[in-house]
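Q: Show me how the following folds:
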Amino acid sequence: MKRVRKHIRFRGRVQGVGFRYTACYIARSLGLTGWVRNLWDGDVEMEVQGQPEVIDRLIAGLNQGRFIQIESMDSEDIPVVEESGFRELY
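A: Take a look at the predicted model:
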């Protein structure tokens, strides 16, 4: 199976609404690796690695968050790296 790594920047109501917690929970349950962190300007940044359709399931799950409101996101493919787990950065 093909693995990809994506750098994604989320905009909208994405801080103070459990976005990072939800991202970690869903990503770990799907077996994805990477990290998520808040940015100083109110956006959230993520690098996530796994099969493309599984990454799509993560994003769909985030869109179903009760308080999370993703207004837009920018995504770019970046090189795959060796890592284990999905974590929250501060």
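Q: Please make it C-alpha for all contacts and neighbour counts, starting now.
A: Noted.
Q: Next, please give the residue ranges for the helices of the protein.
A: 19-30, 52-63 (DSSP state H).
Q: Leaving out the residues flanking it, which one is nearest to Ala27?
A: Leu58 (6.2 Å; C-alpha to C-alpha, 6 or more residues apart in numbering).
Q: how near is the one you found to Asp41?
A: 23 Å (C-alpha to C-alpha, to the nearest Å).
Q: How many neighbouring residues does the nearest residue to Thr22 once chain neighbours are set aside have?
A: With C-alpha to C-alpha, 6+ apart as the criterion, Thr22 has its nearest non-adjacent residue at 7.0 Å, and that residue is Leu62. Burial of Leu62 is recorded as 21 neighbouring residues (other C-alpha atoms under 10 Å).
Q: Another for comparison:
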Amino acid sequence: MASLCLHGYVSGRVQGVYFRQSTAAEAEALGLDGWVRNLDDGRVEVLFEGDEAAVRTLATWLEHGPDAAEVSSVALTEQAVQGIAGFIVRR
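A: Got it, this is the predicted structure:
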């Protein structure tokens, strides 16, 4: 099973709409590891890794996020797998 790590930024109305918590729930359901956090400029930053198919599934989910979100763009780049254990919401 191939592993993949993606890091990136989600823009739009993505703060105050449970985006971080929803991302963590999706990642955990997919068996992914990593983290998500809000940035001062209104974007959400995310890093997630695991099975390549699951990573690509979460990447697609980020394009719309939870129901209350209005995603305008998602910019993800591949990184070396970091060996993170679990998925956390950073403050």
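Q: Would you pull the TM-score for this pair?
A: The TM-score (TM-score structural alignment, normalised by the length of structure 1) is 0.91; 90 aligned residues with a C-alpha RMSD of 1.3 Å.
Q: So which of the helices of structure 1 is the most surrounded?
A: Of all these, helix 19-30 has the most neighbours on average by mean count of other C-alpha atoms under 10 Å, namely a mean of 18.
Q: with structure 2 superposed, average distance for that helix?
A: Superposed on structure 2, helix 19-30 of structure 1 shows a mean distance of 0.5 Å to its aligned residues (mean C-alpha distance after the TM-score superposition for structure 1).
Q: Next up, the contacts around the closest residue to Met1 of structure 2 other than its chain neighbours.
A: Distances taken as C-alpha to C-alpha, 6+ apart place Asp51 nearest to Met1 of structure 2, at 6.5 Å, with adjacent residues excluded. By C-alpha atoms under 8 Å, 6 or more residues apart in numbering, the contact list for Asp51 of structure 2 reads Met1, Ala2, Ser3, Leu4, Leu32.
Q: thought the third one was touching Phe48?
A: Same thing as Ser3 of structure 2. No - using C-alpha atoms under 8 Å as the test, Ser3 of structure 2 is too far from Phe48 to be in contact (10.6 Å).
Q: what about the two, which has more around it?
A: Phe48 (27 against 13).
Q: what about the closest residue to the more buried one other than its chain neighbours, distance to Val55 of structure 2?
A: Spatial nearest neighbour of Phe48 of structure 2, excluding adjacent residues (C-alpha to C-alpha, 6+ apart): Gly34 at 4.3 Å. Noted for Gly34 of structure 2: a distance of 11 Å to Val55 of structure 2, by C-alpha to C-alpha.
Q: can you list residues touching both of those two?
A: Phe48, Glu49.
Q: in stretch 61-75 of structure 1, what counts as buried?
A: Leu62, Ile68, Gln69, Ile70 (16 or more other C-alpha atoms under 10 Å).
Q: In strands, which of those residues appear?
A: Among the buried residues of stretch 61-75 of structure 1, DSSP state E puts Gln69, Ile70 in strands.
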